[in-house]
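[1] below are the sequence and a predicted model for it; my questions follow.
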Amino acid sequence: MSTLALDPSVLLGRLYISFWIPAALLTVALLLKLPTIIRLWRDPLLRAVGGVLLFACTVFVFCVPSMIHRMNVLTGVPNFSAPWCYSLITANSGAGLLFIVTWRDGRGGRAGRSARIRRATRWIVSGYTLVVVALWVLFLLADVPVERVRDLDTYYARTPFMREEILLYLLAHTVACALSSRVIWDWVRDRGLDAWLRWGLRLLGGGYALSLLYDAAKVTAVVARWFGRDPDWLSTNLAPPVASLSAILLAAGFILPHAGQALHDRCRVRLAYHRLGPLYRVLRSATGSGPRFSLRATAELRLIRRETYIRDALLPLARHVDMDLTERAYAAAIAVGHPASRARAVSAAVGVLDAIENGGGAVRGDADPTVLLRDIAAISSALRHPKDLATVRALSAATPAPPSITVPE
């Protein structure tokens, strides 16, 4: 059986799926950003993000055929949902363009925004507000008594005033998508972008490109109706899934730069915490105590506590480090092929282990704690390789240090 012969209920079921998936994704994106938007409401960029996500969610909620029918029944006006949905689409178009322009400015805060961006903002807000008002005026002038849930654009394509309304919302949507797409693809070529932002922009660019395909399908179907042709499938069967896929890409484009950077930062903190493990365990075994562990503590707080504990433990221990030994260890590490930075960390690790094994030993006035406190991550990394340390310690114990060798800082 061909696709065109499918039962209408099957097609509606597919349409529900295609509309509710982007609605869910956009809602998730809005909920993720909502606390920040509320907390930093004065930031024009965050307001623009909130506007885009809110209008995009409402578009995919109210443009579902079942909701269209309910709105018409609730108001008692046939096709009342037409100007309502057109207004939401137009508002979303303007909010998206406003977001892209504000984001591209990149400086945030009202005082930091350029005069050109403030002027563009006023034009976008006033222009799209006038379009929304015009949509309702045209609807009041049009005669559209027959409810059309899925094919209103083509059914009333030649109806006076409704014809102009359909073209107006499609034009406003096309202009916003074209301008947004142009700004995004120009921006993607900026070499200074981080990877998360670049991929987010690519997803946004793909979403706006599909939005232009949606507009092309709708306009083609409407114009064809003027000339007596009937390619309604472009408007009723092609345009909705294209719009859904576009919204999915746009939602992903909004989420990725923020969620990706947050995930990257979290992984970086956890990796830094993990890298300090060997040095932390060595010092804890020496001191017999360590920082309290709390499941409620954030990863950042646990990292700060571990760094603080290590520095607090190293500070008194540094006075007992044998600097002659570390100089010999540095020379030995260089001799076995370690680069200078690695040799410095290995020699410091040898000095720490020697001070701990000797129970502190004598206080050495020439011991400088600065290097130890500064290179705790590198020292901890060196402790992960006990065989390398053993080799360097054996060589440093057998070889006296030349008078001129010092451990570089």
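    Cool, the structure landed.
[2] contacts, neighbours, all on C-alpha from now
    OK.
[3] all helices for the stretch 151-300 of the chain, in order.
    152-155, 162-188, 195-226, 233, 239-275, 277-287, 299-317 (DSSP state H, counting those that start in this stretch).
[4] export those as CSV, with columns for mean neighbour count and distance to residue 88.
    As requested, those are exported to CSV (neighbours: other Cα atoms under 10 Å; distance: least, Cα to Cα, whole Å):
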stretch, mean neighbour count, distance to residue 88
helix 152-155, 22, 16
helix 162-188, 20, 10
helix 195-226, 21, 15
helix 233, 15, 23
helix 239-275, 19, 14
helix 277-287, 17, 54
helix 299-317, 17, 41
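[5] so which of those gets nearest residue 385?
    Across the helices of the stretch 151-300 of the chain, residue 385 has its closest neighbour in helix 277-287 (9.8 Å, Cα to Cα).
[6] packing partners for that closest one?
    If you count contacts as 3 or more Cα pairs under 8 Å, 6 or more residues apart in numbering; DSSP states H and E, helix 277-287 packs onto helix 299-317, helix 376-382.
[7] not counting sequence-adjacent ones, nearest residue to residue 205?
    Of all residues not flanking residue 205 in the chain, residue 181 sits nearest, at 5.5 Å (Cα to Cα, 6 or more residues apart in numbering).
[8] give me the residues contacting the helix or strand harbouring residue 351.
    For residue 351, the element it lies in under DSSP states H and E is helix 340-357. By Cα atoms under 8 Å, 6 or more residues apart in numbering, the surrounding residues in contact with helix 340-357 are 286, 317-318, 320-323, 325-331, 333-334, 361, 372, 375, 378-380, 382-383, 389, 392-393, 407-408.
[9] now the helix or strand just after that helix: how far from the chain's centre is it?
    From helix 340-357 onward toward the C-terminus, using DSSP H and E, the following helix or strand is helix 369-374. Between the centre of helix 369-374 and the centre of its host chain there is 37 Å, according to Cα atoms, centre = their mean, to the nearest Å.
[10] comparison target, given below:
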Amino acid sequence: MSAGDAFLCAATGLFVATLIKVRALRKNPGDPLLRAVCAMLFVAALLFVAAAPEHIAVMNDVIGVPNAAAPVVYCIMTALAGIIIVLLIHWRGNEDERRTRRQTRLCLTAYAAVMVAIPVLFLLGDAPVERLRDLDTYYANTPYIREMIVLYLAAHSVAAATMTFLCWSWSRQVPGILRAGLLTIAAGATGTFAYDVLKYTAVVARWLGEDLDWLSSRAAFAVAGVSAFLVAAGFLIPPVGEGAVSSWKALRRFRQLRPLWLEIRPEIPPTSPRSMPWWRSVFLRLTQRERDIYDVVHRLGPYFDAATGRAVYAAALAEHRERSRAREEADAAVIAAAVIAKGSAGPPFGPGGRWVVTSLEDPQDLVRMSHALARSPRVRAVRGSAAFPGPARA
């Protein structure tokens, strides 16, 4: 695979990530953080397209000026550096919105000035020989071109150092997935700074009459791809990771509620929507399962036997010494008995003989009640219509 193909693959991935974030931005167009993320991903993708040597040659041919692609690539790198700093400013947040806006304007103004100066210096200089990989060192002693190279490297270094410092310091204050994302960005920013150091070393070597061009044309080239990938990944880890964690928690709860849902399934009205297939969103499937449970349990209210509930509660309390756990077992047993009673067309209980199920109030109570339906011997006894064992003696 050529460098151009590798860069195009990276650009494709970044463009796809951009489209994903643009969809989120359409739902919340006023979010400055989302705007900055979209801009960062798009400009990073654009940089991968423009920076490959094969694509630099194409741009030079299209523009008709040798090395004209160099200021274009440098401007894109500078824009990306400025956008990432703005993104970090908005990501971290600040209670003083005016200060945040002032910092954003200052950063954008400074980097816009650099982006204007880069093509001006290129036009003032003279670079007639096309160099696709080693322009920085080949023209390191050429007036104006030399200043252009130092200027873009300086702007890039300031952004890399700022990113590294902000992300390392902020990562100490936050936990979990956000910290992982910040540490990944910091690692990428450190690599970006290493890229600049390699470039500086090769350029200074030229000033001193030495030849260390390989540091700029090969070593820095390899470091740039890795660091750019790490920075982009660091910004994507928190939203993707949080989404994955949320999906896992929803799937876990969906499975935990299965025993309770299977228990009440015979009483789900045939007019209710059919269960969603596995490929549908787990959040939608969980919502449907919880809705079925709540609807059926409320309809079963007249069949909740207070005597069954009291007996199971007393036995569970005598065994576990935990009131909440005993209550959940009692509620589970009452629901199991109610499904049997209603299914056999038994008469409902009067208001004085009804048990009140309270385990619907807390989401975790619902899960524990489902667990009791699957494992409690007292619930199995009620479900099997066997003689219910009384409270265990101490």
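    Ah, there it is. Fair warning: this is a prediction, and the values are worked out from it, not measured in the lab.
[11] counterpart of the residue nearest to residue 205 of structure 1 over in structure 2?
    Taking TM-score structural alignment, the alignment pairs residue 181 of structure 1 with residue 164 from structure 2.
[12] run through the residues that contact its match.
    185, 186, 187, 189, 190.
[13] cutoff 7 Å now
    By Cα atoms under 7 Å, 6 or more residues apart in numbering, the residues touching residue 164 of structure 2 are 186, 189, 190.
[14] same check, this time on residue 130 of structure 2
    Counting by Cα under 7 Å, 6+ apart, residue 130 of structure 2 makes contact with 66, 67.
[15] counterpart of it over in structure 1?
    So, by TM-score structural alignment, residue 130 of structure 2 is matched to residue 147.
[16] then residue 178 of structure 2?
    Aligned partner of residue 178 of structure 2 by TM-score structural alignment: residue 197.
[17] for that match, give its distance to residue 258 of structure 1.
    For residue 197 of structure 1, the distance to residue 258 of structure 1 equals 8 Å [Cα to Cα, to the nearest Å].
[18] got it, and residue 229 of structure 1?
    From residue 229 of structure 1 to residue 258 of structure 1 the distance is 46 Å (Cα to Cα).
[19] one more: residue 319 of structure 1?
    45 Å.
[20] now swap in residue 140 of structure 1 and tell me
    Using Cα to Cα, residue 140 of structure 1 is found at 43 Å from residue 258 of structure 1.
[21] and if you look at residue 276 of structure 1?
    Where residue 258 of structure 1 is concerned, residue 276 of structure 1 sits at a distance of 27 Å (Cα to Cα).
[22] ok so, going back, onto which residues of structure 2 does the helix holding residue 351 of structure 1 map?
    Residue span in structure 2 matched to helix 340-357 of structure 1, by TM-score structural alignment: 323-340.
[23] same question, stretch 225-242 of structure 1
    Under TM-score structural alignment, stretch 225-242 of structure 1 corresponds to residues 206-223 of structure 2.
[24] show me the contact partners of stretch 57-68 of structure 1.
    So stretch 57-68 of structure 1 is contacted by 16, 19, 20, 23, 26, 27, 81, 85, 88, 89, 149, 150 (Cα under 7 Å, 6+ apart).
[25] just stretch 96-110 of structure 1 next, same as before
    With Cα under 7 Å, 6+ apart as the criterion, stretch 96-110 of structure 1 contacts 43, 44, 45, 48, 49, 52, 113, 117, 121, 124, 176, 180.
[26] one step back: filter the contacts of helix 340-357 of structure 1 to the buried ones?
    Buried members of those, counted by 16 or more other Cα atoms under 10 Å: 317-318, 320-323, 325-331, 333-334, 372, 375, 378-380, 382-383, 389, 392-393, 407.
[27] now name the helix or strand holding residue 56 of structure 2.
    helix 53-63.
[28] which part of structure 1 matches that helix?
    With TM-score structural alignment as the criterion, helix 53-63 of structure 2 aligns to 65-75.
[29] stretch 29-38 of structure 2 too?
    Using TM-score structural alignment, stretch 29-38 of structure 2 pairs with 41-50 in structure 1.
[30] tell me where the stretch 1-150 of structure 2 has helices.
    Counting by DSSP H, counting those that start in this stretch, the helices of the stretch 1-150 of structure 2 are 3-27, 32-51, 53-63, 69-92, 97-124, 135-138, 145-171.
[31] can I get those helices in JSON lines with distance to residue 245 of structure 2?
    Converted to JSON lines, these look like this (distance: least, Cα to Cα, whole Å):
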{"stretch": "helix 3-27", "distance to residue 245 of structure 2": "18"}
{"stretch": "helix 32-51", "distance to residue 245 of structure 2": "21"}
{"stretch": "helix 53-63", "distance to residue 245 of structure 2": "40"}
{"stretch": "helix 69-92", "distance to residue 245 of structure 2": "20"}
{"stretch": "helix 97-124", "distance to residue 245 of structure 2": "30"}
{"stretch": "helix 135-138", "distance to residue 245 of structure 2": "45"}
{"stretch": "helix 145-171", "distance to residue 245 of structure 2": "20"}
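[32] the ones you listed: which one's closest to residue 248 of structure 2?
    Taking the helices of the stretch 1-150 of structure 2 one by one with Cα to Cα, helix 3-27 is closest: 20.4 Å.
[33] how much does the closest one stray from structure 1?
    Its aligned residues in structure 1 lie a mean 2.8 Å from helix 3-27 of structure 2 after superposition (mean Cα distance after the TM-score superposition for structure 1).
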